[in-house]
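Engineer: Quick check, what structure comes out for this input:
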Amino acid sequence: MDISELLIFAVENHASDVHLSAGEPPLVRIHGDIRKVEMPALDAEAIHRMIYDILSDDQRKTFEEHLELDFSLSLGDYGRFRVNVFKQNRGDAAAFRPIPNRIPSFEELGLPKVLMNIARLEKGLVLVTGPTGSGKSTTLAAIIDLINNEMKGHIITIEDPIE
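Structural biologist: Okay, here's the model as predicted:
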């Protein structure tokens, strides 16, 4: 299974994360539970090849210099993925998180109306915080979408990693 097939599998199974680590089969997070993909464990060389197949020359250089790299990967109709590649004792490793093609509405997310009112203010600072996987990026996407559709002006976001 190559990286594209693995990510398509993740999207089709509604996985929120895909993890690659030497000595383990790929892991996916589905509805909060980490599950092993039904395939043999990947060795360090296989993961290295999978990662380097999706990196540009500049990205490879940055990864080799800093031992970590964050970037976005597009997979056609299956959407984009936020990717973090990093070094572990056993070799290269990676984490992939799908970025939905469609931005959910405030109503779909169950966000309070007061947040919609805050988003419509002409000035101010909004901090969206929480643990990994809690919906920060999705909430911010809904806020930015609302502002883009209803207001004129500039929006500045400070993100790490940038999505």
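Engineer: Going by C-alpha atoms from here, please, whenever you check contacts or count neighbours.
Structural biologist: Fine.
Engineer: Tell me, how many residues neighbour the spatially closest residue to Gly91 that is not a sequence neighbour?
Structural biologist: In this structure, Gly91 finds its nearest non-sequential neighbour in Ala44, 5.3 Å apart by CA to CA, 6 or more residues apart in numbering. The number of residues packed around Ala44, counting by other CA atoms under 10 Å, is 19.
Engineer: Hmm, Ala94 and Ala44 touching each other?
Structural biologist: No. Applying CA atoms under 8 Å as the test, Ala44 and Ala94 come out as separate, 11.4 Å apart.
Engineer: From Ile147, how far off is the residue nearest to Gly91?
Structural biologist: 45 Å (CA to CA, to the nearest Å).
Engineer: Strands of the chain, start to end?
Structural biologist: 15-20, 27-30, 33-36, 68-74, 80-88, 91-99 (DSSP state E).
Engineer: just checking, Ala15 touches Ile34?
Structural biologist: No. In this structure, Ala15 is not within contact of Ile34 by CA under 8 Å, at 9.3 Å.
Engineer: before we go on, could you also do this sequence so I can check it against the first one:
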Amino acid sequence: GFLVFGTLHTNSAAKTIDRIINAFPADQQAQTRTMLADSLKGVVAQQLLKTKDGKGRCAALEILIGSNALASIIREGKINQIESMIQTGTSQGMQTMDQHLQQLIDADKITVEAAREKAMNKSLFPLPDGVEE
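Structural biologist: Coordinates of the predicted model:
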């Protein structure tokens, strides 16, 4: 086999997998799911955010690591389960976008407002009193 790196304009691992599968005609999607399930090693989704000091940008990353469980999810077309799989897979090196956004806030690299703008679940990042969207 060949190692392939690709880039897609998506903001989550699940949307990346969905986009790959949906790039094929409907009559080829089952075969595509099987092939992807058997070969996918991982997905890294990134979004760039302004740093808190305003002097640059930093990357927020969602990391999905390939596994037998992921292969089953892809084969069965249960892409909506990937988010919860990532949430519980931190011991395998996985992280959701929202988990990494929180880490960046805790490290004082980004503001809550910047995180909320890019968050998958905005309710995890309530705005401080007096700050409006």
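Engineer: Quick check: TM-score for this pair?
Structural biologist: Put the two chains on top of each other and the TM-score (TM-score structural alignment, normalised by the length of the second structure) is 0.31; 80 aligned residues with a CA RMSD of 5.2 Å.
Engineer: still on that earlier bit, more neighbours: Ala15 and Ile34 of the first structure, which one.
Structural biologist: Ala15 (23 against 15).
Engineer: Grab the nearest non-local neighbour of that one.
Structural biologist: Ile30 is the one closest to Ala15 of the first structure (CA to CA, 6+ apart), at 4.5 Å.
Engineer: correct me, but that neighbour touches Val18?
Structural biologist: No. Using CA under 8 Å, Ile30 of the first structure is not in contact with Val18; the gap is 9.5 Å.
Engineer: So the two - more neighbours on which side?
Structural biologist: Val18 (25 against 15).
Engineer: In contact with the more buried one, which residues?
Structural biologist: Leu7, Ala10, Pro26, Leu27, Val28, Arg29, Ala95, Phe96, Arg97 (CA atoms under 8 Å, 6 or more residues apart in numbering).
Engineer: run the last query once more with 7 Å
Structural biologist: Counting by CA atoms under 7 Å, 6 or more residues apart in numbering, Val18 of the first structure touches Pro26, Leu27, Val28, Arg29, Ala95, Phe96, Arg97.
Engineer: Most neighbours among those residues, which one is it?
Structural biologist: Of the contacts of Val18 of the first structure, with other CA under 10 Å as the count, Val28 tops at 27 neighbours.
Engineer: Can you tell me the SS state at Ala45 of the second structure?
Structural biologist: strand (DSSP: H, G, I helix; E, B strand; the rest coil).
Engineer: if I read this right, it contacts Leu64, doesn't it?
Structural biologist: No. In this structure, Ala45 of the second structure is not within contact of Leu64 by CA atoms under 7 Å, at 8.6 Å.
Engineer: and for those two, which residues touch both?
Structural biologist: Ala13.
Engineer: and those two? which has more neighbours close in?
Structural biologist: The neighbour comparison of Ala45 of the second structure against Leu64 (other CA under 10 Å) goes to Leu64, with 27 against 22.
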